[in-house]
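sharing a sequence plus its predicted fold:
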Amino acid sequence: MQKRTSFILGLLVGALLVGAAGTATYYGWVRPRHVNEMQVLKKNYAAENSSLRRRAKGLRKTATSAIPAPQNTNIDRLTPASEAALNKKLQAEQFIGTVLLVQHGQIILNKGYGYADAVTKRKNTAASLYQIGSVQKSITAVLIAQLIASGQAKYTDNLHLYYPQIPASDGITLRHMLNMASGLAYTAPAPKTVLTDNQLLAYVLQRVTFNPAKLGHRDYQPVNFTLLAGIVEQLTHQSYEQVVNQRIFAPLGLKANDAGFQWHMIEQPSETVSYGTKPNAGLYAQPVAQTLADMHSELGTGNIYATSNALYQIEKATVDGKLLSAAQVKTLRNSSNGVYGGGAYNFADYYVSHGVKNNQEVVFAMAKDGQTAAILMTNRASAYLQWEDWQKWYYRFAQNAATD
């Protein structure tokens, strides 16, 4: 019995040491190295080629010294009974992050749960920033729809007009790409060095493949939106980052502490540390870092961060006439029955989106009029296989929750 007890104690001590070692490695080496990468990249911007020079000129000034400290802006209008039901659900899912719920056009909950940074004991709040992952594709789709509305492109444009080197590009349209039905795929590993947009697109173009059997059939392939982002750059003669800043963030009054590109997130006081979901480990036992090369490789598909409210404002502005007209939205998102179209999964009266990047995850559902919404943003991705169930449960909860 004494030997068994000693063995169990040994296992527990060993697990604690492993967790502590992982955290120490992250804060003692990985994170400082990442911060240093950011500083070196900024110092070298002036020496980069023309694409990065254009980007540098268009960046918003986000010096940390000029950014106010984050404030706890949590909103909670739920009755005690509704609050208890929500907390029970979140606790069962071991959720850490921020939840935003909208009912009848009013935010009834915007609240943080768990830690943004477990080491410093900084909690998640309504102001916490998260990577939105593939939800960014809806932003890329809006940019394409804006360019079509201005007569600079058409849904029926063949990809050959922009990338003639892609096989069968004369039979692939922008509509095919927006609806993930182009037959294109890209499975090569992400670049290991930081590339400019032009360099990344060249890298992708050398490795993209085409399957004629999948042309016209839904097949989720992010490369479609990387190429669409490249088309945005071709038509505007600006970097994708500049276009998003000018056409999406600026009109909505969003600043760097609301939304931005991933390489700026570390400058923000409300950034969140990513945590892994290693079996039998604690919620915060496995901090995860991301390289600059990986961030830059997600052009148009997954390198934007936002608060829950900023993401809601962007998506609501899409459907209420600020970014696109109602007719333009209807044309863009031309699918139904939960089928992917125009950067989202569309149903009769609402649409959903889902993004995962660097162990951060977003589950998003919103009515087509923006009056009901449920947004879950987490810095410990855990809903990847259950996200469709999540969006249904939390959307229904937002519709029916009792409020004070």
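Everything's here; your move. Numbers count the residues shown, from 1 in each chain.

all contacts plus neighbour counts: C-alpha atoms, from now on.
Fine.

so the closest residue to Thr307 other than its chain neighbours versus Gly97, what's the distance?
Nearest non-adjacent residue to Thr307, counting by Cα to Cα, 6 or more residues apart in numbering: Leu129, 4.7 Å away. For Leu129, the distance to Gly97 equals 9 Å [Cα to Cα, to the nearest Å].

try this one next to it:
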Amino acid sequence: MKRTQHYRMKNQLWRRAFVAILVVIVLCVCSLYVIQYKPMTLNSEPKAVKHTTKPASEGIIKNLNQNVLLKNNNLADSFNTQLKDSGFIGTALIVQHNHVILQQGFGYADKKENRLNDAQSLYQIASIQKGFTATLIMKQIHAGKLQLNTLLSQYYPNIPDADKVTIKEMLTMTSGLTEKMDANVFTTEAENVAFDAEHTTVLNSSNWSYQAINYRLLSGILMKITHKSYSDLFNETFNKKYHLNVLDYKDFVVDPHRTIGYKNADYSQLASEKPLSYAFETGTGNMAMSAGNLYTFYRLLTDHVILNEELLNMMWQHPVTSNYAGGMYHYDESSIGHGFKLGFEPTVILTKNGQDAVILMSNENARDKSWKPLAKHLFAQMTAIKIIK
């Protein structure tokens, strides 16, 4: 009896030992699998997770370059009437709650040729281009080539106070820099910016001041970092990758959808066309596009497609002394982009998520007149958001 019990105990011990050994073997095999197929060290970064949630803009930006006047929509009808009564010339795009309710052309794209403005008409975007330049800068920050506190002296050491000016201060135009003169001959974008750098000086005040030199120098920094022309970098990013169909001046003037800039509402005075003036605006105002594609650009930003949320917040974070940052003016509930250029005036007003927007792209810019108040008025009617400035 005792011998039987002894054998039973011995068999149980062997079973337990076998099970323990088996568990150890399984754990070792699993560990080897993880090490071989899913390497991860303290210094490595996890692979990006593919989000299955589609961007909110995906549906709205597919067919934006089409004329739209939403039927049975009182607001669309009202806006259409107000735009006509105001004498607006250009293309208006109105987005309410993530739906285009109106996209219409008003007046002539080319009066001489009797060609009317429509959803496909192309307009100079003037200073709104600074938002594109800021986006290119943020992409270099994401790539680890720049930081917001990188000093201007790293790229342009001969500019006065360059050792005190940061990338962030140029993005917000709080650098205290200005330009003494423009060149009278254009060769290349890089040489143009080099001339600007040689003629940059310091303002008497360190307060916020809207000075295009900030973004021309940012364009120069982009060219130094990437070893590409600004135009090539711009085209690779916004046209080849995001299909925004932005045209520089030489392509704009021969495009069948281009608009002619006028100085008055009766089309009797054409705005002067100065190729040299556009050439000097490297990174600051020499590109053209449609209203729909401009809205697409902003939706790709607000939906964090071009830049992630952290980078976008960094780009649009303005100083306490002004509301300007990254090519726009930012308020609690909205952001505004605006510009003037030789008969053209673009205005963009949108909510923080981009799902409500008023875009007026005009090819008529009369002296002492602006379409910006009309855009603000329409936006306030649609959203009940008042913009003081």
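Yep, it's here. The structure displayed is predicted, hence computed values, not measured ones.

tell me how they score on TM after superposing.
The TM-score (TM-score structural alignment, normalised by the length of the second structure) is 0.77; 320 aligned residues with a Cα RMSD of 2.2 Å.

that older thread, give me the aligned partner of the residue nearest to Thr307 of the first structure over in the second structure.
By TM-score structural alignment, Leu129 of the first structure lines up with Leu122 in the second structure.

quick one: contacts for its match?
Each residue near Leu122 of the second structure by Cα atoms under 8 Å, 6 or more residues apart in numbering is listed here: Phe252, His257, Arg258, Thr259, Ala288, Met289, Ser290, Ala291.

and the longest helix for the first structure?
helix 2-25 (DSSP state H).

which residue range of the second structure does the helix or strand following that one align onto?
The C-terminal neighbour of helix 2-25 of the first structure among helices and strands, as given by DSSP states H and E, is helix 31-44. On the second structure, no counterpart of helix 31-44 of the first structure exists by TM-score structural alignment.

now the angle between helix 31-44 and the next helix or strand after helix 31-44 of the first structure, please.
Scanning forward in sequence from helix 31-44 of the first structure by DSSP H and E, the next helix or strand is helix 50-58. Helix 50-58 of the first structure runs at 100 degrees relative to helix 31-44, counting by axes from the mean of the first three to the mean of the last three Cα atoms, to 10 degrees.

which other helices and strands contact the next helix or strand after helix 50-58 of the first structure?
Using DSSP H and E, the next helix or strand after helix 50-58 of the first structure towards the C-terminus is strand 75-76. Under the contact definition 3 or more Cα pairs under 8 Å, 6 or more residues apart in numbering; DSSP states H and E, strand 75-76 of the first structure sits against strand 106-113.

the strand it packs on vs the second structure, mean deviation?
Aligned to the second structure and superposed, strand 106-113 of the first structure gives a mean residue distance of 0.9 Å (mean Cα distance after the TM-score superposition for the first structure).

residues of that strand that come out buried?
In terms of neighbour count (16 or more other Cα atoms under 10 Å), strand 106-113 of the first structure has its buried residues at Ile107, Ile108, Leu109, Asn110, Lys111, Gly112, Tyr113.

quick check: closest non-adjacent residue to the third one.
Computed as Cα to Cα, 6+ apart, the closest residue to Leu109 of the first structure that is not its neighbour in sequence is Asp76, at 4.5 Å.

okay, stretch 13-32 of the second structure sits on what stretch of the first structure?
Counting by TM-score structural alignment, stretch 13-32 of the second structure lines up with no residues of the first structure.

assign a three-state SS to the closest residue to Ala20 of the first structure other than its chain neighbours, would you?
Closest residue to Ala20 of the first structure apart from its sequence neighbours, by Cα to Cα, 6+ apart: Ala285 at 7.5 Å. Under DSSP: H, G, I helix; E, B strand; the rest coil, Ala285 of the first structure falls in the coil class.

thought Ala285 of the first structure was touching Thr25?
No - using Cα atoms under 8 Å, Ala285 of the first structure makes no contact with Thr25, being 11.5 Å away.

which one's more surrounded, the two?
Neighbour totals were compared for Ala285 of the first structure and Thr25, and Ala285 leads with 21 against 14 (other Cα atoms under 10 Å).

and the more buried one, what pairs with it in the second structure?
By TM-score structural alignment, Ala285 of the first structure lines up with Ser268.

please tell me how far its match sits from Asn365 of the second structure.
Ser268 of the second structure is 13 Å from Asn365 of the second structure, by Cα to Cα.

name the residues contacting each of those two.
Joint contacts of Ser268 of the second structure and Asn365 (Cα under 8 Å, 6+ apart) are Tyr262.

which residues sit in contact with Leu311 of the first structure?
So Leu311 of the first structure contacts Ala259 (Cα under 8 Å, 6+ apart).

map Asp232 of the second structure onto the first structure.
Using TM-score structural alignment, Asp232 of the second structure sits opposite Gln242 in the first structure.

residues near that match, how many?
When neighbours are counted by other Cα under 10 Å, Gln242 of the first structure registers 21.

please apply the same query to Ala134 of the second structure.
Count around Ala134 of the second structure with other Cα under 10 Å applied: 25.

kindly report the same for Ala265 of the second structure.
16.

quick one: contacts for it?
Here Ala265 of the second structure is in contact with Gly87, Ile89, Glu364, Ala366 (Cα under 8 Å, 6+ apart).

now do Asp356 of the second structure
With contact taken as Cα under 8 Å, 6+ apart, Asp356 of the second structure is in contact with Ile94, Val95, Gln96, His97, Asn98, Leu350, Thr383.
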